[in-house]
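# Okay, predicted coordinates and the sequence, questions at the end:
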Amino acid sequence: MTEFAELHHAEEPLFLPNAWDHASAAALAAQGFRAVGTTSLGVAAAAGLPDGASATRDETLRLALALGTGSFLLSVDAEGGFGEDPGEVGEFARQLAAVGAVGINLEDGLGSARRHAAKIAAVKAAAPDLFVNARTDTYWLGDGAGTRERLDAYQQAGADGVFVPGLTDPAEIACLVRHLGDLPLNILYSPTGPTVPHLTDLGVRRISLGSLLYRTALAAALDAAADIRAGRAPHGTAPSYADVEALARRSEPGHSARR
């Protein structure tokens, strides 16, 4: 079992913040987070591209190349794998693993469960050590129908964990945890849903922030601009120019991510 996989079976669940560029990932790692994920929305928006439309394959790979040699464990949000052909998805996963990523998030978008299972199997064949977090959008895009059947199929295809964004009801989360057994359940944190301690008590093994940090950063920038324009000092704190410059520096050549 890899170090990243072990974090999903530790006493405390894996709390995974999501970055959108090199500086945000480095800043999170500097705060002591052992693992950092990427957010497809943040990566897409920063590049002026749509999220969930398979438009950011190159941007995602470039970011993984920049982050994969960091001191933290990197999990990459790859939307639906940037293609419908399982072989092409497997090749993309192999490239991610080659640059240092230890995990991949694959979403089904409520498309064919059989096709998504084939993508998962292709990823595990191409990059066996890459932790596959298989996401279903049954709650994100629907009413939750078919969740267990999809997750069972993804587990059988080789998924190392499963992700159900949009699921916030504590009773339903607890039931799903019991159904999954040892398969780690990832829940997307929601400010209106259960707290991190509550999710821990429910048996959730991974808690992601998704695009929340990116959206919060945008809101803070807009608030600061409005305050300054109105003659007020901006609220909150900001890192210095030198601090951000330091965060933007990549790791020294030859330094590889922990596995």
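The structure has been received and is ready for your questions.
# Please make it C-alpha for all contacts and neighbour counts, starting now.
Fine.
# And the spatially most central residue of the chain, which helix or strand is it part of?
When the chain is reduced to its mean C-alpha position, the closest residue under Cα atoms, centre = their mean turns out to be residue 37, at 4.2 Å. According to DSSP states H and E, residue 37 maps onto strand 35-38.
# quick one: the closest residue to residue 233 other than its chain neighbours and residue 213, what's the gap?
Spatially, and ignoring its direct neighbours in sequence, residue 233 is nearest to residue 227 (6.2 Å; Cα to Cα, 6 or more residues apart in numbering). Using Cα to Cα, to the nearest Å, residue 227 is found at 21 Å from residue 213.
# So which of the two has more stuff around it?
residue 213 (17 against 14; other Cα atoms under 10 Å).
# can you map out the helices along the stretch 151-259 of the chain?
Here the stretch 151-259 of the chain has its helices, by DSSP state H, counting those that start in this stretch, at 170-180, 196-202, 212-229, 241-248.
# any chance of those helices in JSON lines, with distance to residue 112 too?
Formatted as JSON lines, the helices of the stretch 151-259 of the chain follow (distance: least, Cα to Cα, whole Å):
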{"stretch": "helix 170-180", "distance to residue 112": "21"}
{"stretch": "helix 196-202", "distance to residue 112": "29"}
{"stretch": "helix 212-229", "distance to residue 112": "28"}
{"stretch": "helix 241-248", "distance to residue 112": "40"}
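# Residue 145: which of those helices is closest?
Across those, residue 145 has its closest neighbour in helix 170-180 (12.1 Å, Cα to Cα).
# Determine the set of other helices and strands touching the closest one.
helix 196-202 (3 or more Cα pairs under 8 Å, 6 or more residues apart in numbering; DSSP states H and E).
# how far does the helix it packs on sit from the chain's center?
19 Å (Cα atoms, centre = their mean, to the nearest Å).
# same thing with stretch 168-188?
That offset, for stretch 168-188, works out to 18 Å (Cα atoms, centre = their mean).
# again with stretch 207-216
9 Å.
# Just the endpoints, please. Distance across that stretch?
Across stretch 207-216, first to last residue, Cα to Cα, it's 18 Å.
# Could I get the buried residue list for it?
The neighbour-count check on stretch 207-216 (16 or more other Cα atoms under 10 Å) flags 207-214 as buried.
# could I get those residues as a markdown table with distance to residue 172?
As requested, those are exported to a markdown table (distance: Cα to Cα, whole Å):
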| residue | distance to residue 172 |
| --- | --- |
| 207 | 16 |
| 208 | 18 |
| 209 | 20 |
| 210 | 21 |
| 211 | 23 |
| 212 | 23 |
| 213 | 26 |
| 214 | 28 |
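# And the nearest residue to residue 92 once chain neighbours are set aside, how close does it get to residue 118?
Distances taken as Cα to Cα, 6+ apart put residue 81 closest to residue 92, at 7.4 Å, once the chain neighbours are dropped. Residue 81 sits at a distance of 11 Å from residue 118 (criterion: Cα to Cα).
# Pasting the second one now:
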Amino acid sequence: MTRSPRRTPPVTAFAALHHADEPLLLPNAWDYASAQALAGQGFRAVATTSLGVAAVAGLPDAAAATREETLRLAFALGARPLLLSVDAEGGFDDDPDEVAEFARELYAVGVAGINLEDGLAPAERLAGKIAAVKKAVPVLFVNARTDTHWLGDGDTADTLSRLDAYQAAGADGVFVPGLTDPRRISALVRHLDAPLNVLYSPAGPPVRELADAGARRISLGSLLYRRALGAALRAAADIRSGRTPAGPTPSYEDVTDLLPRGHGAASAPRA
């Protein structure tokens, strides 16, 4: 298949992280405090997780239901000294112009990147959204996700065809969650012009092996949110059983130090 030549993407601080000596290990936050805490641990950039944002709001994931919640979190975080990428599902709309407007709103509040997924819909649908976003906000890093390995059977020809279409539309990076075989990652990297993003899984290869295979961005997805929820359930069960919960517990002050100042601190006793 002959690919259309790609224009040179804008060089931004966030884009540069995908071309550094070490791949970008990108943790995903689900609220303001988790993003600030991760940034405080020295991560070069932080992303949001659509599952975490949806779960916090009591809304379904991957159903275009969390546009306002996602924008609200981006507004809170974008003004901070933080390189932020937003998981926007499929853009929360099938109209490319509406997706471009959402991307414009994200960029206006300081967001550095957006992740858009195809959900195995026809490739031209996501390609149209990518092209509209890049026309509206050329410097916003667009990471285009195909779900051929996540929701489909991992067909190689379908994966390559979709990624070619997304690169031709202007995607700055491409994302194939569910792809974990280092040999298949290496083969895909050889085909691509854009940096490849893969999803880390505790059951899959370690970060070093994914990096050696050529992945330039390694996302944690909803893993941290699910681990946090699991730790809370374990702590509650331990307390109910008379055991002292194991693991670190941030203090009240540790958490409040992550939050914005000047909005009227509570005077009630701290718990």
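Nice, thanks for sending it over. Treat the numbers as computed from the prediction; the structure is a model and nothing was measured.
# And the TM-score between these chains?
The TM-score (TM-score structural alignment, normalised by the length of structure 1) is 0.95; 251 aligned residues with a Cα RMSD of 1.2 Å.
# against structure 2, where does the strand holding residue 37 of structure 1 fall?
Mapped onto structure 2 using TM-score structural alignment, strand 35-38 of structure 1 spans residues 45-48.
# Contacts only, for the counterpart of residue 23 of structure 2 in structure 1.
If you follow residue 23 of structure 2 across to structure 1 using TM-score structural alignment, you land on residue 13. Residue 13 of structure 1 sits next to 7, 200, 204-207 when contact means Cα atoms under 8 Å, 6 or more residues apart in numbering.
# do residue 49 of structure 1 as well
Residue 49 of structure 1 neighbours (Cα under 8 Å, 6+ apart): 55-56.
# go again using 10 Å as the cut-off
Residue 49 of structure 1 makes contact with 41-43, 55-56, 59, according to Cα atoms under 10 Å, 6 or more residues apart in numbering.
# quick one: the strands in the stretch 101-250 of structure 2?
Using DSSP state E, counting those that start in this stretch, the strands found in the stretch 101-250 of structure 2 span residues 113-117, 141-145, 173-175, 196-199, 217-219.
# okay, the angle between the second one and strand 113-117?
Okay, so that is strand 141-145 of structure 2. Here strand 141-145 of structure 2 runs at an angle of 20 degrees relative to strand 113-117 (axes from the mean of the first three to the mean of the last three Cα atoms, to 10 degrees).
# Which other helices and strands does strand 141-145 of structure 2 contact?
Contact partners of strand 141-145 of structure 2 among helices and strands, from 3 or more Cα pairs under 10 Å, 6 or more residues apart in numbering; DSSP states H and E: helix 13-16, strand 84-87, strand 113-117, helix 123-136, helix 156-169, strand 173-175, strand 196-199.
# what about stretch 182-193 of structure 1, distance to the chain center?
12 Å.
# actually stretch 240-253 of structure 2, not the one I wrote
29 Å.
# now the end-to-end length of that stretch.
Stretch 240-253 of structure 2 end-to-end distance (Cα to Cα) = 25 Å.
# residues in structure 1 aligned with it?
Per the alignment by TM-score structural alignment, stretch 240-253 of structure 2 matches residues 229-242 in structure 1.
# And that stretch, what's buried?
Under 16+ other Cα under 10 Å, the buried positions of stretch 229-242 of structure 1 are residue 234.
# Check stretch 183-200 of structure 1 too.
So, applying 16+ other Cα under 10 Å, buried residues of stretch 183-200 of structure 1: 183-190, 196, 199-200.
# Among these, which one lies nearest to residue 218 of structure 1?
The closest of the buried residues of stretch 183-200 of structure 1 to residue 218 of structure 1 turns out to be residue 190 (Cα to Cα; 17.7 Å).
# Verify the stated contact: the closest one with residue 213.
No. The pair residue 190 of structure 1 / residue 213 is not scored as a contact, 11.8 Å apart, by Cα atoms under 10 Å.
# so what's residue 80 of structure 2 up against?
36, 74, 109-111, 260.
# Now check structure 1 for the residue matching it.
Checking TM-score structural alignment: residue 80 of structure 2 goes with residue 70.
# How much space separates that match from residue 210 of structure 1?
According to Cα to Cα, residue 70 of structure 1 and residue 210 of structure 1 sit 20 Å apart.
# So for stretch 199-210 of structure 2, first residue to last residue, what's the gap.
The first and final residues of stretch 199-210 of structure 2 sit 9 Å from each other (Cα to Cα).
# which residues are in contact with it?
Outside stretch 199-210 of structure 2, the residues that reach it (Cα under 10 Å, 6+ apart) are 22-23, 25-26, 175-183, 185-186, 197-198, 211, 213, 215-223.
# and if we set it to 7 Å?
177-178, 180, 182, 218-221 (Cα atoms under 7 Å, 6 or more residues apart in numbering).
# Same check on stretch 206-222 of structure 1?
With Cα under 7 Å, 6+ apart as the test, stretch 206-222 of structure 1 has contacts from 8, 13-18, 39, 41-42, 185-189.
# Just the buried positions in stretch 84-100 of structure 2, please.
Applying 16+ other Cα under 10 Å to stretch 84-100 of structure 2 flags 84-93, 96-100 as buried.
# go on, stretch 146-157 of structure 1?
So, applying 16+ other Cα under 10 Å, buried residues of stretch 146-157 of structure 1: 147, 150-155, 157.
# Ok, stretch 47-62 of structure 2 next?
47-54, 59, 61-62.
# Check the offset of it from the chain's centre.
Per Cα atoms, centre = their mean, the centroid offset for stretch 47-62 of structure 2 relative to its chain is 12 Å.
# What of stretch 81-97 of structure 1?
17 Å.
# so it corresponds to what in structure 2?
Here stretch 81-97 of structure 1 aligns to structure 2 at residues 91-107, judged by TM-score structural alignment.
# who touches that stretch?
Outside stretch 91-107 of structure 2, the residues within contact range by Cα under 7 Å, 6+ apart are 64, 67, 71, 74, 116, 128-129, 132-133, 136-137, 140.
# what's the farthest-apart pair in the contacts of stretch 199-210 of structure 2?
182 and 221 (19.0 Å).
# Residue 176 of structure 2 corresponds to which position in structure 1?
In structure 1, residue 176 of structure 2 lands on residue 164 (TM-score structural alignment).
# count of residues packed around its match?
Look at residue 164 of structure 1: counted by other Cα under 10 Å, it has 23 neighbours.
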